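Student: quick one: sequence plus predicted model below, questions after.
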Amino acid sequence: MAESWATFGVDLHLEPAGPGLRRGLTDALRDAVRTGRLAPGTRLPSSRALAADLGIARNTVADAYADLVAEGWLTARQGSGTRVAERRVVPSAGTVRRPRERGRPEYDLRPGWPDLASFPRTEWLRAARRALAAAPNDALGYGDPHGRPELRTALAGYLSRVRGVRADPERILVCGGISHGLRILGAVLRARGVSTVAVESYGLRAHWDILEGAGLHTASLPYDELGTDPRALVHGWGGVPPTPHRGAGGVHMRLRRAGATGHRSPADDERPTAAPPAEHPGAVLLTPAHQFPMGVPLHRDRRAALVDWARRAGGLVLEDDYDGEFRYDRQPVGALQGLDPDRVVYLGTASKSLAPGLRLAWLVLPPALVEEATAEKGGVDTCGALDQLTLAEFLTSGAYDRHVRAARLRYRRRRDALVAALAERAPQVSATGIAAGLHAVLRLPPGTEQSVVQAAHWQDLAVHGLTRYRRPDALVEPLDALVVGYGRPPDHGWSGALDALCATLP
């Protein structure tokens, strides 16, 4: 009997109560349907299976089902079993109604997303089947916290070939997204005695919050047309006494910059200034290949200066290479990590090239950090083994390269359409940072950013202003602009999104 009970149909939790089994069972089923615990269309166990489950006679269950069918709570059809009838569910008095979700905007041009409608479902499914067929049994266990060796090996080859990263599989740590990787690195840096991390004047608040949540202070570096300026790291903060202060976004620094000769000039007094951090930064987080969101690649002299600083000061460079595969009008900028793998931590992700829902990213670590970062991640792999195996197969089969090339062409066409629409319908607005990536910065007339964002809302268009990505202590003059992501809309919605955007521009 126990074996039969364990293998019968569907499970159903009921607690009959009352003066008789039939009435108690009928009342329990009726109450489960009335309150919505059993949704309309739910298939119930057969009378034989439920009787075995509850340890009662089959006729008792059959009679209870018949009573509820007669009352209209259940339906019974030959061949389809007994199901909950389609009817309006009346919630119980204590049920808390969920607030109605706000409708999604008709057009979404917020940056940071790829075109999810273009995810290569067919090729991914084929790769998943091949990967699962070839996977050893232990791949379905708890796993190595470093990540699946198949994926780490595939990543080492791909990153070396495409991004110029110098790595071997033993130095790659698979993690659940860039945010997960930053949490790991923040904890490692704090444990090593680092108190301050330098960051760019523009970037993602979520990343700054992660570092500050690890107990680290963040200090802004200047920014100009050549990208982030690392001279404060290289030459120090000019000997100004440390006067950091803490605001809503963490410790804010204002840097007083000297001219190229090192002497003050009247022009210097008009530039943004900052106080030095209480302690010199032990690490710097930046996006050198395609600064987010401004879109400028870091100048080669500054790339060399950053690596030189890391070597001299014993610091670490955290390189976020979030969209390195997508470039259109220039040769790809190689990873900064290739200049010094012992001082640069490379962070890569599948979120822009494939989909953020995969939650797959990777750290290419200096040898000295591998065990510390792995221990911080935890004793078992927290990233899905099957997705790791599928991505490994996707990379080694060439499907990933084919997908990226197709996506690059798709996004370039969208970017070209954006530039053409601006030239025709909003010539006073210029697009910058468009040689690579999945977004553009649209520079607006001074003082118009907030009104344009509000007008976009009225057009049922989601778009972000540049102010959203500017640090409160940013070492750069304020600029009115929009950050327009052209990756997110599906192909059929792109022309409508462009129309809505152009209708909001001054």
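Tutor: Great, that's in hand.

Student: for the rest of this, base every contact and every neighbour count on C-alpha atoms.
Tutor: Fine.

Student: what residues sit buried inside stretch 461-473?
Tutor: Leu461, Ala462, Val463, His464, Gly465, Leu466, Thr467, Tyr469, Arg470, Arg471, Pro472, Asp473 (16 or more other CA atoms under 10 Å).

Student: let's bring in a second one:
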Amino acid sequence: MAESWVNSAEGLGSDLHLELAAAGSGSRRAVLMRALREAIRGGRLAPGTRLPPYRSLAADLGLARNTVADAYAELVAEGWLTARQGSGTRVALRAAPATPAPRRRTPVRDSRPAYDLVQGRPDPSAFPRGAWLASARRALTAAPPDAFGPGDPRGRAELREALAEYLARVRGVRADAGRIVLCSGAAHALRLLARVVGGTWAVEAYGLPFHRALLADEGVRTVALEVDDDGAEVGELAGLAGTGTVLLTPAHQFPTGGPLRPERRAAVVDWARATGGLVLEDDYDGEFRYDRQPVGAVQGLDPDHVVLIGSVSKSLSPTLRIGWMVLPERLLGAVVAAKGEREQWSSATEQLTLADFVASGAYDRHVRRMRQRHRRRRDQLVAVLAERAPHVRVTGIAAGLHAVLELPPGTERAVVKAAAWQGLAVEGLSDYRHPDSRRGSGAGGAGGGRDGLVVGYSTPAEHAYAGALDALCRALPPA
């Protein structure tokens, strides 16, 4: 009985592109042999590459089977190919194309710093590869067929349900899966909300310049809300006419540190209720706290006036590109419409993997491990500074992944430059100040107009951390 190629994976073979038209004239066998020799000589067919079975290649090229079989046989005889029972026909190892000797090049000096204390970059070596792989296997095994089709713009239901349970349990969030929309991170969430809400937003006087630029690109004007040791001064909202949205980091003000005081949390919710305004809560590192009780999300006080924004960028890895918004019902349809008809931002398989990672408890275990690791690093930073630079005050250390080192007025730029000379990347506090902040450089006062460094102690690999702290201390000004 003839073998059916339809049911034979081996009979289908591999795809192989050959330029027969460019191989000159002559018999079909001769043309095919020239095309194969040229592909091998030019390096497109590397030594050891397995060629398709002659029947498959004949069908693909519209040639007779005997023509291809004879061409293979002659090229084996010439030494271009090898053929062994059970391993098919392959490009011979000695058929490697000649390569010219490498040209001498002037050595290029690596411009990357030797040490990195820039905030917001968790150590990639801490990613839980084994646990993530186990979740990926379970998730893919259990994935329904629709997981591999066009995605729901809200994101996979499995992850939204897992997040609803997790956020309620850990962050005090009040929402079901139907009010969660997945996105690729905080920046993506802000873009979508800017398109839906628009207008003028109040933002903290210290924050990410990237976020302010992103909002400006979407036509949103931002006004500065001053910051002190108790967080954003939300009482100023009443005097900001035409401002209907405020963007805050209540769990851990970024980058100055410290949670928003309970009275101010209540006050911003009261403002939103009275004016119909909207509070955007960037919960960027809410899981990481060390010397204080857990602080719940502001969203839990009023789910109809607060949007919670979160992601796994700080807890797992920014490369996963998975974030979420917990939305008031009134914004849900518009945000989904702004996102688009299909999920095109984050992989469905990674969403399913994260859903299993959260639901199985692996995420909780990972966060606890990282909390202990970050606390050790923070304690090491504080201890080294107490020994070698006791005149430098360290603030914002009760939670998060970075600390602020206060510097004498007028010294910040010089210290950042000195750090660069030590091979250390670190950022100045003034880099995060809103250009319209009333408390400009040198104005003094808690939280405003200060000189300082923003030190990301989660960033370096374990073996590099001590060296980074040593470089930091060498760059600091003397007492």
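Tutor: Happy to help now that I have it. A quick note: this is a predicted structure, and the numbers were derived from the prediction, not measured.

Student: how close are the two chains, by TM-score?
Tutor: Aligned and superposed, the two chains score 0.85 in TM-score terms (TM-score structural alignment, normalised by the length of structure 2); 448 aligned residues with a CA RMSD of 2.9 Å.

Student: hmm, back to that, okay, and which of the buried residues of stretch 461-473 of structure 1 map to strands?
Tutor: Among those, the residues falling in strands (DSSP state E) are Leu461, Ala462, His464, Gly465.

Student: the last one contacts Glu449, correct?
Tutor: Yep, that's Gly465 of structure 1 we're talking about. Yes: at 6.3 Å, Gly465 of structure 1 and Glu449 qualify as touching, with contact defined as CA atoms under 8 Å.

Student: joint contacts of those two?
Tutor: Asp480, Ala481, Leu482 (CA atoms under 8 Å, 6 or more residues apart in numbering).

Student: the last one belongs to a strand?
Tutor: It refers to Leu482 of structure 1. Yes: counting by DSSP: H, G, I helix; E, B strand; the rest coil, Leu482 of structure 1 falls inside a strand.

Student: the nearest residue to it once chain neighbours are set aside and Pro149 of structure 1, how far apart?
Tutor: In this structure, Leu482 of structure 1 finds its nearest non-sequential neighbour in Gly465, 4.4 Å apart by CA to CA, 6 or more residues apart in numbering. Counting by CA to CA, to the nearest Å, the gap from Gly465 of structure 1 to Pro149 of structure 1 is 42 Å.

Student: of the buried residues of stretch 461-473 of structure 1, closest to Cys175 of structure 1?
Tutor: Closest approach between the buried residues of stretch 461-473 of structure 1 and Cys175 of structure 1, by CA to CA: Tyr469, at 24.8 Å.

Student: that closest one maps to what in structure 2?
Tutor: Using TM-score structural alignment, the partner of Tyr469 of structure 1 in structure 2 is Tyr432.

Student: touching, its match and His211? I think so.
Tutor: No: using CA under 8 Å, Tyr432 of structure 2 is not in contact with His211; the gap is 10.4 Å.

Student: circling back to that earlier point, which residues does the match of Tyr469 of structure 1 contact?
Tutor: So, once contact is read as CA under 8 Å, 6+ apart, Tyr432 of structure 2 ends up touching Tyr206, Gly207, Leu208, Pro209, Pro255.

Student: coming back round to it: with distance to Tyr158 of structure 1 added, can I get the ones in strands among the buried residues of stretch 461-473 of structure 1 in TSV?
Tutor: Below are those laid out as TSV (distance: CA to CA, whole Å):
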residue	distance to Tyr158 of structure 1
Leu461	37
Ala462	35
His464	33
Gly465	35
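
Student: tell me, how many neighbours does Ala57 of structure 1 end up with?
Tutor: By the criterion of other CA atoms under 10 Å, Ala57 of structure 1 has 15 neighbours.
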